[in-house]
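Novice: Next comes the sequence, and after it the predicted model I'd like to discuss.
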Amino acid sequence: MKVLLIVPAYNEEENIVRVCNNLRENFSQYDFVVINDGSSDNTLKLCEDNHFPVISLPVNLGLAGGFQTGMKYAYRTGYDCAVQFDADGQHLPEYVKTLIKEIENGSDIVIGSRFVTKKKPFTMRMLGSFMISTVIKLTTGRKIKDPTSGMRAFSKTVLKECAEKVNYGPEPDTMAYFIKQGKKVEEVQVEMTERVAGESYLNFSRSIMYMLRMMISLIFIQSFRD
């Protein structure tokens, strides 16, 4: 199976070399491409200086735009599976094989979940995840334990849909939509680390807005998607 790791990156100059060197040196069985999402720091220069495969967007399109760019590239260049992989160092590439195995076993989407065999802590940080999981359960009948995980693998069928349709982003509402469409969505246990350097785009206020947007989409908008 031909696999591409899609690495969206926005202002990740403190992490991108370490993350990509790890992929290149220790996980060379996987191809990867950095999607530089209009970074204003040295992310693009570092990718070019280190000869990392990179697609550079002229403006910041956000995670959805970077994700879809990567999915289009993967589909048009003949990959059988794409894996969404964060540039901040929190995702561990040793779990990619586990996700791919589930794709080979017939799953359409595989989520790298922190909470398959481990209990989700009830903290303010996880409150949004609890709420999104609950709404997905109510609207689809399916329990997704880690809906906000950014580590996901996609089969060629889903890869094609995400590449060709503009409203398919890497968000929990899209996962819920695929479940409603009959796609096989599975979760596998993974471990994730804390961000080593740099700052997350999602500060407290943005996290609240993100949660509200997801709730509105899951409850009201998903019924009208086509």
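Specialist: Yep, it's here.
Novice: contacts and neighbour counts: CA atoms only from here.
Specialist: Noted.
Novice: separation between the closest residue to Leu92 other than its chain neighbours and Phe85?
Specialist: In space, and not counting its chain neighbours, Leu92 is closest to Met192: 6.4 Å by CA to CA, 6 or more residues apart in numbering. According to CA to CA, to the nearest Å, Met192 stands 11 Å off from Phe85.
Novice: Take this one as well and set it beside the first:
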Amino acid sequence: MKELLVIVPAYNEEKNIVGVIDELKRDIPEADILIVNDCSTDNTLNVIKEKEVDYITTPFNLRYAGGVQTGFKYALHKNYKYVAQFDGDGQHVAKELAKLYEIAKSDECDIVIGSRFLEETDYNHAFFRKIGTSIFQKIIKMACKREITDPTSGLQVLNRKVYEKYSKINNYPEYPDANLIIEMLLQGYSIKEAPVKMKERIYGESMHTGIWSPISYMVGMFYSIFLILIKHKRLKN
């Protein structure tokens, strides 16, 4: 068993997951791979089986956070030192993940986030996502006195202390983005960003497509952040 486990949640990613697995095997061979097939209704499961990679199939659709948390529980059971979150839609780049892993080891920080915005890239950030990112950047700076340029990045490397916490019930919200970053910073965990490149999704649709999904996401995120800040203030008092 290796020191790093890469957790790849996949829901109906039959057209993307082959490339993701092949890229991870080629560009970060020092890691084990776990595909969490989140009760896909397409051919994702059969594709995963053909690639001879470790996988878990959930009994029903747990959505993104539930799928990733399933991976955390697996990592805890197997006693990995680090875990990485890596999307199954083909947007994340394995070579960039390898850089984050080296930083996590050398700098001994709790969370390393791959940022699309620390350096200039050609990544096309959707209009509403761009607005949301800007708002969350400002909230984090106000609440935590920290500059986090990419609070919605799902490309992260976590040490055991962090992913063990995330594996527990109620510790990993449905949308684990700016809200979770704020909570972890306020609790004293060390977070570092590193510049990465990402790709555009080729097949399928993002969970944030449409009109209502982004609205629901923003409302849920603001509510979650509000509760975290209230809880932190009460604990300080």
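Specialist: Thanks, I have the structure now. None of the values given here were measured: they were computed from a predicted structure.
Novice: I'd like to know how many residues surround the residue nearest to Leu92 of structure 1.
Specialist: Using other CA atoms under 10 Å, Met192 of structure 1 has 16 other residues around it.
Novice: picking up where we left off before, so for Met192 and Phe85 of structure 1, which residues contact both of them?
Specialist: Shared contacts of Met192 of structure 1 and Phe85, defined by CA atoms under 8 Å, 6 or more residues apart in numbering, comprise His91.
Novice: mean deviation (superposed) between the helix or strand encompassing Val47 of structure 2 and structure 1, please.
Specialist: Element membership of Val47 of structure 2, judged by DSSP states H and E, is helix 44-50. Once the two models are superposed, helix 44-50 of structure 2 sits on average 1.4 Å from its counterpart in structure 1 (mean CA distance after the TM-score superposition for structure 1).
Novice: chain center to the longest helix seen in structure 2, what's the gap?
Specialist: Using DSSP state H to define each element, structure 2 has its longest helix at helix 212-236. How far helix 212-236 of structure 2 lies from its chain's middle: 18 Å, per CA atoms, centre = their mean, to the nearest Å.
Novice: Go through stretch 71-78 of structure 2 and flag the buried ones.
Specialist: Of the residues in stretch 71-78 of structure 2, Gly71, Phe72, Lys73, Tyr74, Ala75, Leu76 count as buried by neighbour count, 16 or more other CA atoms under 10 Å.
Novice: quick one: which of the residues you listed is nearest to Ala31 of structure 2?
Specialist: Among these, Ala75 lies closest to Ala31 of structure 2 (CA to CA), at 12.2 Å.
Novice: What helices and strands are in contact with whatever helix or strand that closest one lives in?
Specialist: According to DSSP H and E, Ala75 of structure 2 maps onto helix 63-78. Packing partners of helix 63-78 of structure 2 (3 or more CA pairs under 8 Å, 6 or more residues apart in numbering; DSSP states H and E): strand 4-10, strand 31-37, strand 82-85, helix 160-166.
Novice: Dump those to CSV, plus distance to Thr57 of structure 2 and mean neighbour count.
Specialist: CSV is the format used below for these (distance: least, CA to CA, whole Å; neighbours: other CA atoms under 10 Å):
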stretch, distance to Thr57 of structure 2, mean neighbour count
strand 4-10, 10, 25
strand 31-37, 5, 23
strand 82-85, 17, 26
helix 160-166, 20, 18
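Novice: The residue nearest the centre of structure 2 and Asp42 of structure 2: what is the separation?
Specialist: Structure 2 has Gly154 as the residue nearest its centroid, 3.0 Å off, counting by CA atoms, centre = their mean. Gly154 of structure 2 sits 24 Å away from Asp42 of structure 2, going by CA to CA.
Novice: picking up where we left off before, columns distance to Met142 of structure 2 on top of the helices and strands packed on helix 63-78 of structure 2, output as CSV?
Specialist: Output for the helices and strands packed on helix 63-78 of structure 2, formatted as CSV (distance: least, CA to CA, whole Å):
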stretch, distance to Met142 of structure 2
strand 4-10, 32
strand 31-37, 36
strand 82-85, 27
helix 160-166, 23
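Novice: Out of these, flag the one nearest Thr58 of structure 2.
Specialist: When those are compared by CA to CA, strand 31-37 sits nearest Thr58 of structure 2, at 6.4 Å.
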